[in-house]
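Novice: Provided below are the primary sequence and the corresponding predicted coordinates.
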Amino acid sequence: MKKVVLTIVSVFFAVLLFAQANDPIVGKWQNPSGEGKIEIYKKSDKYYGKLYWIKDANKKDAKNPDEKLRSRKIQGLEILTNFTKDGDTYSGGQIYDPKSGKTYSCKMTLKGKDKLDIRGYMGVSLLGRTETWKRID
């Protein structure tokens, strides 16, 4: 019985590692200022990202346009939502900026295995800003 359970657990972890290898965006990333660390993960067929660490862990979402959400902590907040994969580009999603309380359309592009360009924009991608996140362990 022990061998069966160990085999099942081993297969589970092998499948999990294989799935992550096929999704190179999945993992932990740091923004350029070093103020935040984001974990990108896959739910169903979409990609999401959570702000799992910030310098001030007690900081609130004070600039959120929804008054009811202003008392929630920023740490743990899902800031990347609904991205779909197309080669090295992940698009169709949005990014929430807790510093401004604004949500932008967003496109993410892998640049090698340890750099990720994040482009937030309103309307057209041409009218936006890009920053590069670095992969961390």
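Specialist: Good, I have the coordinates.

Novice: make it CA atoms for all contacts and neighbour counts henceforth
Specialist: OK.

Novice: what's the burial count for Lys85?
Specialist: 16 (other C-alpha atoms under 10 Å).

Novice: Next one for the comparison:
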Amino acid sequence: MRTLAHSIALTIAVAFAAPLSAAESVAGSWITATKDGVVRIGDCGATVCGRLARFLVVPPQGADQRDVHNPDASLRSRKLLGLPILSGFREDGAVWRGTIYDPKAGKSYRSIIRRLDASRLEVKGCIGPFCQTQVWRRAD
């Protein structure tokens, strides 16, 4: 009898613990660490993505700035405003994993994002085992 009660208690504990390990929503508008833009994160079909929603510092070529550093010549005419910066993010435990694009360098990196609290988002861009971490602040 004691084993049955123990098994039931363990099952209940696991059932209630599972939602606690789920990643918190990262949806919303976030000011980048460099404070030069706002990225709006939300659903993009089966994944989560983030687009450059507005400039806080106007780029050198103005608000009509294009993706001139993109290694794919066919994408260099895209406007930065509205450009997907975060793409393909899927929930993985307490974090979200996907790809981050740096338009200043024209490079994409493996990325991990997670909510630190209601007003801060930790954003990592990684090459192999090495990651650079930034903290973005809520703009909403």
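Specialist: Noted; the coordinates are in hand. Computed from a prediction, not measured in an experiment: that's the story for all the values here.

Novice: which residues in structure 2 form strands?
Specialist: With strands called from DSSP state E, structure 2 shows them at 28-31, 37-44, 47-55, 84-92, 95-102, 107-117, 120-127, 130-138.

Novice: got a list of what Ala53 of structure 2 touches?
Specialist: 37-40, 81-82 (C-alpha atoms under 8 Å, 6 or more residues apart in numbering).

Novice: Now do it against Ala9 of structure 2, distance only.
Specialist: Ala53 of structure 2 is 48 Å from Ala9 of structure 2, where distance means C-alpha to C-alpha, to the nearest Å.

Novice: Now do the same for Arg114 of structure 2: its match in structure 1.
Specialist: Under the alignment (TM-score structural alignment), Arg114 of structure 2 pairs with Thr109 of structure 1.

Novice: same deal with Ala17 of structure 2?
Specialist: Checking TM-score structural alignment: Ala17 of structure 2 goes with nothing.

Novice: ok, back up a step: the residue nearest to the match of Arg114 of structure 2 when sequence neighbours are not counted: how many residues sit nearby?
Specialist: Closest residue to Thr109 of structure 1 apart from its sequence neighbours, by C-alpha to C-alpha, 6 or more residues apart in numbering: Thr89 at 4.4 Å. For Thr89 of structure 1, the neighbour count with other C-alpha under 10 Å is 16.

Novice: OK, contacts around the equivalent of Thr89 of structure 1 over in structure 2?
Specialist: Matched by TM-score structural alignment, Thr89 of structure 1 corresponds to Val95 in structure 2. With contact set as C-alpha under 8 Å, 6+ apart, Val95 of structure 2 has these partners: 22-24, 112-115.
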